[in-house]
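J.: sharing a model prediction with you, sequence too.
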Amino acid sequence: MKTNQYDTDQWRGTDIKLALSMQKLYEGLCANKGLQYLIDQIGELFERPLILYDTSRKVLAATNDAEPVFHMTSGNEICFINEETVSWIHSSRIVDYASSALAQGTLCITITIDVIKVAELAVYEADIPFQEFDFLLINKLGALLSTQLQRSILLKLDHNQIPSSILADLIEGKPINDTILNNRGRYLKWARTEALYIAVVCDSRRGSFEGTKSAAFQALKRYIPIDQMIIYESSMVAFFDQILYDVLFDNGEGTFQRFLAENNLYAGISQRYAALTDSRKQYRYAIAALEIGLTRKRHCSFFNQCTLYILSELVSSQYDLMDFCHPAVTTLLKYDEEHGTVYFDTLKQYIYYASAPAEAARILNIHKNTLFYRIKKIKELTGITLDFGDEISKIFLSIRLLELN
């Protein structure tokens, strides 16, 4: 007679499921996706509400369905659970598989660092009796969460994690609760304007912010408040509104840009946007700007300024750029090479300063009449007129693509 035991095949299936589940969780840990990400993944495995709270009853992370069960309360932007809830979690704890179908309760595990209790994880049964897999899984989570909490302590990510979970959901493109979308001021208190931006910051190797980089992360908090940042896939991802954007970037090569350069950090900045549902797209744009900055050794790169770089890379990955050049451009390059002239640069400056030929002449260090003489000669050599926007734009794009490469 069997009593709460699986046969050999069932146990094998449970063990495989457990191994695959832990592998996925450790991949998330190694990818630096953060505490809330791990809790979300664990919640999907249990398919029940769960909460992680520290010894002061502060909520470190929770699943989206945890609040009605664990009665979280907010104060000074930090969520807590009360003593009665903690007492209920402990008193309703289910300690063995045999009793899991007999009571509506919780599975709990204590998280320790160097044998010191720092937090507890609680999973609520939610009218779904716990299975053997659930007991095996929760007993495997202590070391995983301890490692993540030690990482958070190293980086001093000790702020309330609930807003951070919203930020992670935004950049992952997860469906966002309508309440959050309609009341973002309540959940994202830093968003003082409709205009938002995303910045992705990393070092030159796209390495993590652990170890020697923790000091740089601490310094970043001087510029961007902690509740607007998360560590995601080995980079720091920051959200900010127009007010903070102006402070950081509207002063040219200011203090923040110097800080990035001095610490060998690189930042990619998204476009301005307003709809939170566009966060995933803008995160990708910030990544694209970051990668261009890394390639070209620019410590701060804005997506809006990277359009031609992106077009250049897309074109050059499949075509010879010279095949995209306007014939006038290739003609001038060849003529300059053969005759020692500077007609290519003359045409470039003339187009760049189309409405200010005097400025073009100043850049070229020639008289304005000399500029017009050269332009007349260029028209004779190439057959262009420079009278139509389509012709001018094709020539301009050809010059820029060549310059970027």
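T.: Okay, I see it.
J.: all contacts plus neighbour counts: C-alpha atoms, from now on.
T.: Noted.
J.: now do the strands in the stretch 251-400 of the chain.
T.: In the stretch 251-400 of the chain, the segments counted as strands under DSSP state E, counting those that start in this stretch are 265-269, 300-302.
J.: looking at those strands, spot the one closest to D15.
T.: Set against D15 and scored by CA to CA, the strands of the stretch 251-400 of the chain come closest in strand 265-269, at 42.9 Å.
J.: how about that closest one: buried residues?
T.: Of the residues in strand 265-269, those buried under the neighbour-count criterion (16 or more other CA atoms under 10 Å) are L265, Y266, A267, G268, I269.
J.: please point out which parts of the longest helix seen in the chain sit buried.
T.: The single longest helix within the chain, with elements called by DSSP state H, is helix 8-30. Burial within helix 8-30, assessed by neighbour count using 16+ other CA under 10 Å, is assigned to T14, L18, S21, M22, L25, G28, L29.
J.: same thing with stretch 386-398?
T.: Under the neighbour-count criterion of 16+ other CA under 10 Å, stretch 386-398 has I392, K394, I395, F396, L397, S398 buried.
J.: which residues touch the last one?
T.: Residues in contact with S398, defined by CA atoms under 8 Å, 6 or more residues apart in numbering, are F324, C325, H326, V329.
J.: comparison target, given below:
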Amino acid sequence: MKLRTVVNELMCKSTSVGREHLLDVDILLTPESRASMPSNTYLLRPCTYNDYISGKVTAARDEIVLAHSAEEIPTDTCPVGNVVAVTYEGSFHDFCRAFLELPPKLAVCELMRERIFETFLASYDLAHFVKGLNSVLQNPIIVANTELRVLASAGEFPTGESIDAAEIRGVLKSGYISEAVSRAFELDNVNHNIRLAKHSLLSTSSIHHNVWASAIIYSHNLELGRLDVLAYKHPISGFELELIDFASSLLGIMLDRLGAGGERAQAGSSLLADLLAGTFTDETSLYQQTSLLGIKRDMCYCLICVKGSIDADRPHYNKLGKIAARTVKGLLWSAQDDMLAILYPTGVNTATGFDAYHRTKRVLSAHKHFKSFIEHNQVRAFVSEPIENLLSVSARLAQCRALIASARDSWPPMVYFWEKRYAALAGAIGDIDHRDMLVDQRVLAMNRYDQEHGTNYFETMMASIRYPGSPQEAAESLSIHRNTYFYRVNKVRELFYLDYKNGDDRLALSFSAQVLEGMKLYRERL
């Protein structure tokens, strides 16, 4: 059982913990179980907060101390080590009595867990498992995928003419979570809070005041859907929250196995694989193939390479591609060994001049579902130069790979090649000696001078580039006085012979700064 479950079951008002991961460790409630205690399990001991503060009680290596306080714990104090402080309405005697009532409840919880797992092993489809889960939890259940499509439901839902009952009936009849319900979940930040917490949470709807226990369903760190349990037959306890977490992990296995997390991949992904490999040699054969897939010849695209964690492999990116295909109409994707490649439509070019950069950023920024895909799956998207001729896709792939090789932790989730061109160029040149030819030595000397003397000349000159002709804005961006700004730029002219009013010097400064970043030497001691 998790320590978080104990805190929830005791209905503690607040929790103060120095190490957040303690709430997710497995604990034992009775010392009799110590002999068979696994190495990663801790014995939980209650005490008063005053005894902990005074040093009368300390936690042994295999123990966690649960310190009781009848009053709010000061926000400026935080327990250290294996100690969790909780605020509880009632005396320490009442707290201990409630604590002693937990072992019998835990035994019942373990039996329910076994029943859930046995149901999972015996289930031949999702509906059968959800029905069995309802027989254990008693409260009604809804399982939906990431498209808000209801995959399964079970249990006795509210009846009658109430708004709650009518809305739930509408959801079950249509087979989709309604816009009103979805909006209520977003308004209450339910999904956001669950993703942050990484476990199920109780929430009360701000519209109809229903109490739900919700858990995100994951498989291989990919979000596949949501498990919602309505507190209708009886209130949901802390033990049941842990059971709901357990059930959501089993649902993740089942959804992945049954392929019920969403629609199948689009047929066009094989076409993109050929484009990436440079299989097509002429436009005629290419557009004969694309016309069969309904791809417009005058449509503009960009290539987006999506990178996940270091251990992400082709099956992982294959699942990501299936999710991405549902977010954008006309999107083509291809899973590679080390990334997911996406051909993203950005609209038809109707401008007299060149608006592709602006249009690409506008289209990607405005598509909230694609942005959510990047955010929720914790990946980064590297966007190539715009594509007007699909034969250039393989060249755009090289751009993205150069961009990925130069990536920094500080970069945003969506990285555009034309904004990081010089960093990518520096990363693609080769060894440090060759890259060094791209850097103006005056800029290099200024960077080194800042490191050795604690000055900020480099940042000041970069501000002069970001705010040309506006020294006031440049000074404000640095949080310094205007006179200090002028002192610095004059000092740079004196020490390094770099004049911020000279166009060539400004270009040298801007280009060199980007190259330094690409060399992983930006603002580091050289």
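T.: Okay, I see it. All values reported here derive from a predicted model rather than from experimental measurement.
J.: any chance of the buried residues of helix 8-30 of the first structure in a markdown table, with distance to T382 of the first structure too?
T.: Conversion of those to a markdown table gives the following (distance: CA to CA, whole Å):
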| residue | distance to T382 of the first structure |
| --- | --- |
| T14 | 75 |
| L18 | 71 |
| S21 | 66 |
| M22 | 67 |
| L25 | 63 |
| G28 | 58 |
| L29 | 60 |
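J.: where in the second structure does stretch 42-57 of the first structure fall?
T.: Aligning stretch 42-57 of the first structure against the second structure (TM-score structural alignment) gives no matching residues.
J.: ends of stretch 156-168 of the first structure, how far apart?
T.: According to CA to CA, to the nearest Å, stretch 156-168 of the first structure extends 18 Å from its N-terminal end residue to its C-terminal end residue.
J.: not counting its own residues, what contacts that stretch?
T.: Counting contacts by CA under 8 Å, 6+ apart, the residues outside stretch 156-168 of the first structure that touch it are 35-37, 58-62, 77-79, 152, 187-188, 218, 226-230, 232, 239.
J.: how about that stretch: buried residues?
T.: Buried residues in stretch 156-168 of the first structure, counted by 16+ other CA under 10 Å: L157, H159, N160, Q161, I162, P163, S164, S165, I166, L167, A168.
J.: look up how far L181 of the first structure lies from the fifth one.
T.: Computed as CA to CA, the I162 of the first structure to L181 of the first structure distance reads 15 Å.
J.: same question, the fourth one
T.: Look at Q161 of the first structure and L181 of the first structure: by CA to CA, they are 18 Å apart.
J.: quick revisit: how far off centre is the helix or strand following the longest helix of the first structure?
T.: Using DSSP states H and E, the helix or strand that directly follows helix 8-30 of the first structure along the chain is helix 35-46. Going by CA atoms, centre = their mean, to the nearest Å, the spacing between the C-alpha centre of helix 35-46 of the first structure and its chain's C-alpha centre is 19 Å.
J.: what residue in the first structure is paired with E385 of the second structure?
T.: With TM-score structural alignment defining the correspondence, E385 of the second structure maps onto Q271 in the first structure.
J.: verify the contact between that match and I287 for me.
T.: No: Q271 of the first structure sits out of contact with I287 when judged by CA atoms under 8 Å, with a separation of 11.4 Å.
J.: more neighbours, the two?
T.: Neighbour comparison, Q271 of the first structure and I287: the larger count goes to I287, with 24 against 19 (by other CA atoms under 10 Å).
J.: give the equivalent position in the second structure for the more buried one.
T.: For I287 of the first structure, the equivalent position in the second structure is taken to be R401, counting by TM-score structural alignment.
J.: residue in the second structure matching F240 of the first structure?
T.: The criterion is TM-score structural alignment: under it, F240 of the first structure has Y344 as its aligned partner in the second structure.
J.: in the first structure, what stretch matches stretch 461-468 of the second structure?
T.: Matched against the first structure by TM-score structural alignment, stretch 461-468 of the second structure falls on residues 347-354.
J.: quick one: the match of I287 of the first structure from V328 of the second structure, how far?
T.: Looking at R401 of the second structure against V328 of the second structure, where the rule is CA to CA, the gap reads 23 Å.
J.: so which of the buried residues of stretch 386-398 of the first structure sit within helices?
T.: Assignment to helices by DSSP H places the following of these there: I392, K394, I395, F396, L397, S398.
J.: just send those residues back as JSON lines, with distance to D134 of the first structure too.
T.: Rendered in JSON lines, the data for those read as follows (distance: CA to CA, whole Å):
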{"residue": "I392", "distance to D134 of the first structure": "67"}
{"residue": "K394", "distance to D134 of the first structure": "63"}
{"residue": "I395", "distance to D134 of the first structure": "65"}
{"residue": "F396", "distance to D134 of the first structure": "63"}
{"residue": "L397", "distance to D134 of the first structure": "60"}
{"residue": "S398", "distance to D134 of the first structure": "62"}
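J.: and stretch 457-467 of the second structure, how far from the chain's centre?
T.: On the basis of CA atoms, centre = their mean, stretch 457-467 of the second structure is displaced by 33 Å from the centre of the chain it belongs to.
J.: circling back: looking at the buried residues of stretch 156-168 of the first structure, which are in helices?
T.: Using DSSP H to define helices, the subset of these located there is I162, P163, S164, S165, I166, L167, A168.
J.: dump the residues you listed to TSV, plus distance to H90 of the first structure.
T.: Compiled in TSV, those are given as follows (distance: CA to CA, whole Å):
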residue	distance to H90 of the first structure
I162	23
P163	27
S164	27
S165	26
I166	29
L167	31
A168	30
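J.: F46 of the first structure: which of the residues you listed is nearest?
T.: Proximity of these to F46 of the first structure, judged by CA to CA, is greatest for S165, which lies at 18.4 Å.
J.: distance of that closest one relative to A62 of the first structure?
T.: 9 Å.
J.: what touches both of the two?
T.: Shared contacts of S165 of the first structure and A62, defined by CA under 8 Å, 6+ apart, comprise Q36.
J.: ok, the residue most central in space within the first structure - contacts?
T.: The first structure has V237 as the residue nearest its centroid, 4.1 Å off, counting by CA atoms, centre = their mean. Counting by CA under 8 Å, 6+ apart, V237 of the first structure makes contact with I198, A199, V200, V201, M229, I230, I231.
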